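**Q** only geometry, no sequence info:
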């Protein structure tokens, strides 16, 4: 998708503060954070929304969720955190590339 902002971030056409990257996903800090920690986890495969996933995407979805737990711990969200996937216009989705929000406040050390 040439007009997808998240695809442009994946392709490094637009800068982002990257927290994690592998061959299947990219994780970066939201530019308009709603919490002390606000990460976006996106698949590198363009999927418009959760409603557009297929059985073929099952393993990828599991990996995204598993990485959520790992990153939450790494970012100090040991008291808990919120995960959110907005799906479609009615669900508040603004960027039409599947993405998972991870929000929380690190536990003081």
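**A** Arrived safely. As the structure is a prediction and not an experimental result, all values here were calculated from the model. Numbers count the residues shown, from 1 in each chain.
**Q** From here on, just use CA atoms for contacts and neighbour counts.
**A** Noted.
**Q** Now do the SS call for the residue nearest to the spatial centre of the chain.
**A** Most central in the chain under CA atoms, centre = their mean is residue 41, positioned 1.8 Å from the mean C-alpha point. Assigned by DSSP: H, G, I helix; E, B strand; the rest coil, the conformation of residue 41 is strand.
**Q** hang on, it packs against residue 24?
**A** No. When contacts are counted by CA atoms under 8 Å, residue 41 is not listed as touching residue 24 (10.6 Å).
**Q** try it against this one:
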């Protein structure tokens, strides 16, 4: 096997965490989602929430994933509150390919002050590389309406 083949065929690190192949990482898991602390936190609280079933990234998310995304969001809010953060002043969002580091859908749940100017920019709403959960959900709702032929309000 060539080096390129080894790189391209390596297993998904997030799938390995979800499967328990990397011990002591999970802080939450159920049949649909799992949560663990980011290895390089951008703030005091920085949790990643992933679907148990591998979904590549937000560009591969469809209307059928709406309930899963809502579950991810609600778990993120719950984990923020457990850690003393106000969800209204926290961040819940995704990096947009090609700006994501791991190709397994993962929600960044960030509470507290970001550690640097770079981190503020990296997780700043409205940038082409970062999309807030509420925006992704709104985009999917527009797609759902278009698929059903529902007129815009």
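**A** Yep, it's here. If you're wondering where the values come from, they're calculated on a predicted model, not measured in any experiment.
**Q** Provide the TM-score value for the superposition.
**A** Once superposed, the chains reach a TM-score of 0.85 (TM-score structural alignment, normalised by the length of structure 1), with 104 aligned residues with a CA RMSD of 1.9 Å.
**Q** check contacts around the residue nearest to the centre of structure 1.
**A** Applying CA atoms under 8 Å, 6 or more residues apart in numbering, we find residue 41 of structure 1 in contact with 25, 26, 27, 28, 64, 68, 99, 100, 101, 102.
**Q** Would you mind finding the match for it in structure 2?
**A** In structure 2, residue 41 of structure 1 lines up with residue 49, judged by TM-score structural alignment.
**Q** For its match, give its distance to residue 28 of structure 2.
**A** According to CA to CA, to the nearest Å, residue 49 of structure 2 stands 9 Å off from residue 28 of structure 2.
**Q** ditto for residue 94 of structure 2
**A** With CA to CA as the criterion, residue 94 of structure 2 and residue 28 of structure 2 are 19 Å apart.
**Q** ok, those two, which is more surrounded?
**A** Legend: neighbour count by other CA atoms under 10 Å for residue 94 of structure 2 and residue 28, higher for residue 94 (23 against 13).
**Q** How about the secondary structure of the counterpart of residue 32 of structure 1 in structure 2?
**A** Taking TM-score structural alignment, the alignment pairs residue 32 of structure 1 with residue 40 from structure 2. When classified by three-state DSSP, residue 40 of structure 2 comes out as coil.
**Q** And the strands in structure 2, which stretches?
**A** For structure 2, strands defined by DSSP state E occupy the ranges 26-29, 33-37, 45-51, 91-95, 107-111, 130-132.
**Q** any idea how far residue 89 of structure 1 is from the closest residue to the residue nearest to the centre of structure 1 other than its chain neighbours?
**A** Excluding the flanking residues, the one nearest residue 41 of structure 1 by CA to CA, 6 or more residues apart in numbering is residue 27, at 4.5 Å. Distance from residue 27 of structure 1 to residue 89 of structure 1, counting by CA to CA: 23 Å.
**Q** Those two: which is more packed in?
**A** Shown here are residue 27 of structure 1 and residue 89; by other CA under 10 Å, residue 27 has more neighbours (26 against 10).
**Q** List the contacts of that one.
**A** Counting by CA under 8 Å, 6+ apart, residue 27 of structure 1 touches 18, 19, 20, 21, 39, 40, 41, 42.
**Q** if we can go back for a sec, give me the common contacts of residue 49 and residue 28 of structure 2.
**A** 34, 35, 36.
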